[in-house]
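**Q** everything below, folded, please.
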Amino acid sequence: MDNRFNTTYLTLGGYVDVHKYGYFYFAFMLTTFIFIISSNSVIVYLICVHRSLHEPMYIFIAALLMNSVLFCTTFYPKLLTDFLSEKQIISYPLCIFQAFFHYSFGGSEFFLLTAMAFDRYVCICKPLQYPTIMRTQTIKLILVLAWLVPACELTASAVLATRLKPCQFFIHQKIYCDFYSLAKLTCGDTTSSKALGLFLMTNLIFVPVVFIVFSYTKILIITFNGSRNEKQKAVQTCLPHLLVLINFSILSGYDIIKIRVKASIPQRANFILYLLLICCSSIFNPFIYGLKMKEISKNACKGFVFYRK
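**A** This next block holds a predicted model:
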């Protein structure tokens, strides 16, 4: 490869034994991708067609599941292509493009979980004000901001990344792209890029998580003094959101720690963990909401019975 090619394309060095198990990886990930799209889409469809589910809580669930599908589409097409390719490479512009949508939809995930926590807080702690606060216009505004704010904030990172060109051929030790790793492997002063990354991490992850913890703490305090029926209802509606939050936070936390802290983790273990990071959340969410949310599971059962008839 000539120097021009080396400075334009990056080698994704996070793959393991693709030449041996490429077709197996491809079949497994394609099956996973199809399952993610179908399972998330089924729940979104149920929420759309059943009027009993046209409530803020279920609308936010539908938005979260749609975001999970969008999040997956930033990874799976490239993954599937790489599993069948001799060399796992990606152009620098496409790498920036993937990193932008990776963090944008990841930030939207936290914003949507924050919206769910706010909805549950108002519903349980301020029930009389709930219809006034959670109006249709308010819900639409929250959904627009959940997708628009992360995308607008990450535009600055994408612009900075385009100005920092790779100065030599290097191997990107992951199976997907992120801004922090690109900044470390490019020429020039990356101080502003790293400072912006820290700001975005605080704004898109830390602040929403603090708000969510505060909201559920208030809910816990209020329901603790309530009746047994109130406690049961609160647990039934809040537990799925908390499980999804914990799952996504652990996966995101690993990704952040891994790219900022140099740790000697075997490449095979890294490869498996990266695949789990991509797969787990999108597989986990429809199971949690489909099985734990009573109204969704009830309508799913009705739909299955109708289909069998």
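**Q** only C-alpha atoms from now on, for both contacts and neighbour counts.
**A** Noted.
**Q** check contacts around F26.
**A** 80, 83-84 (C-alpha atoms under 8 Å, 6 or more residues apart in numbering).
**Q** one more sequence to fold, the one below, so I can look at both together:
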Amino acid sequence: MDLTNCTRVSEFILLGFPHIWGMNITLFLVVLLLYILSVAGNGLIIVMVKVDRRLQKPMYFFLSNLSFLEMWYTTAVVPMMLTNLLSAKTTICFYCCMAQSYFHFLFGITEFYILTVMSFDRYLAICQPLRYTTIMTSNVCLQLSLVTWLGGFCTILLQTVLVVRLPFCGSNVVNHFYCDIGPMLKIAGGDTHLIEALGFLIAVAVILGSLMLTVVSYIFIISTILRIPSASGQRRAFSTCASHLTVVSILYGAVLFIYLRPSAKHSSFSLNKAISVLNTVITPVLNPFIYTIRNNEVKEALRKALGKKVQNPLIL
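**A** Predicted coordinates for the structure are as follows:
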């Protein structure tokens, strides 16, 4: 398509979900509740790691990074989703849409990197316990965290720039509740094969690459745990990994289905929407509960924090 004869659209219409008023109100209330729980739960984990000395360890430093990412990952999508559920005009400006898409993938990709670093941290703690404290210093933890953020920023930047340069001159209806790249490519003019190929390569490199590193780490972890002579020692060692494994299973299961396909342009998005709700709304709510329920140190820190809040009014 010749860009000189193209009048670029100034806004997109997010098709979202079918507009049945009663259902939209119900869905709005449910999503709003889940969003509040997500932000509050992940925020609480960040505060607990900051104020409780027992949680100021590499594992919880990376957990607070993950919680911070979850808060912004869901915030990049859910507020606009809530607005559209109650609005007859579900539009978003062109550059707002591009920004939403970029930050959604930035936080999502960085989350994969953080989860991979967390699996490496568990590998060192269980398989190399004598060297753990000398390797995972505070400076190393900070550097690993910065690398994951820089990696997320760089990974998605080129694809976003290429999408912005596409001629969106015809339909402006995006068949999704947020600006996902797949539905946007479906309505774009010009040749999108390069962007699709690049997106598929990013998915393979980020999703499968990080998953492979995580699986390798856990092969060594499980083999080390099985060599621990006492059953109580095995349970104690595995309990430090159980929450991370649960989160990894939920997250990778959803994104493998959505993004790891050679062509997003010619696929149906109905099922993708349902799985995207799981990925962007429900999973960020589950993570704080998973780490709280399955981790004794976090539970004890939470009990201590709640205990102080109960005692302070009595003292006054």
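**Q** neighbour-wise, which of the contacts of F26 of the first structure leads?
**A** F83 (22 neighbours; other C-alpha atoms under 10 Å).
**Q** which residue in the second structure lines up with it?
**A** Structural alignment places F83 of the first structure opposite L85 in the second structure (criterion: TM-score structural alignment).
**Q** that match against N24, yeah?
**A** Yes. The pair L85 of the second structure / N24 is scored as a contact, 5.7 Å apart, by C-alpha atoms under 8 Å.
**Q** can you show me the strands along the stretch 151-300 of the first structure?
**A** 171-172 (DSSP state E, counting those that start in this stretch).
**Q** from Y15 of the first structure, how far out is the most centrally placed residue in the first structure?
**A** With distances taken as C-alpha atoms, centre = their mean, G106 lies nearest the centre of the first structure, 3.9 Å away. Going from G106 of the first structure to Y15 of the first structure by C-alpha to C-alpha, to the nearest Å gives 22 Å.
**Q** got it, and M293 of the first structure?
**A** According to C-alpha to C-alpha, M293 of the first structure stands 37 Å off from Y15 of the first structure.
**Q** which one's more surrounded, those two?
**A** Y15 (21 against 17).
**Q** and the more buried one, how far is that from R268 of the first structure?
**A** From Y15 of the first structure to R268 of the first structure the distance is 8 Å (C-alpha to C-alpha).
**Q** cool, and L220 of the first structure?
**A** 41 Å.
**Q** looking at the two, which one has more neighbours?
**A** L220 (19 against 13).
**Q** can you tell me which residue in the second structure aligns to that one?
**A** Under TM-score structural alignment, L220 of the first structure pairs with I222 in the second structure.
**Q** okay, helices next: where are they in the first structure?
**A** 3-6, 18-49, 56-73, 76-83, 92-125, 130-133, 136-163, 179-184, 191-201, 207-224, 228-260, 267-292, 294-308 (DSSP state H).
**Q** can you add distance to F170 of the first structure and give those helices back as JSON lines?
**A** What follows is the helices of the first structure, written out as JSON lines (distance: least, C-alpha to C-alpha, whole Å):
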{"stretch": "helix 3-6", "distance to F170 of the first structure": "8"}
{"stretch": "helix 18-49", "distance to F170 of the first structure": "19"}
{"stretch": "helix 56-73", "distance to F170 of the first structure": "26"}
{"stretch": "helix 76-83", "distance to F170 of the first structure": "18"}
{"stretch": "helix 92-125", "distance to F170 of the first structure": "12"}
{"stretch": "helix 130-133", "distance to F170 of the first structure": "52"}
{"stretch": "helix 136-163", "distance to F170 of the first structure": "16"}
{"stretch": "helix 179-184", "distance to F170 of the first structure": "10"}
{"stretch": "helix 191-201", "distance to F170 of the first structure": "19"}
{"stretch": "helix 207-224", "distance to F170 of the first structure": "35"}
{"stretch": "helix 228-260", "distance to F170 of the first structure": "16"}
{"stretch": "helix 267-292", "distance to F170 of the first structure": "17"}
{"stretch": "helix 294-308", "distance to F170 of the first structure": "48"}
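**Q** fine, thanks again, bye for now.
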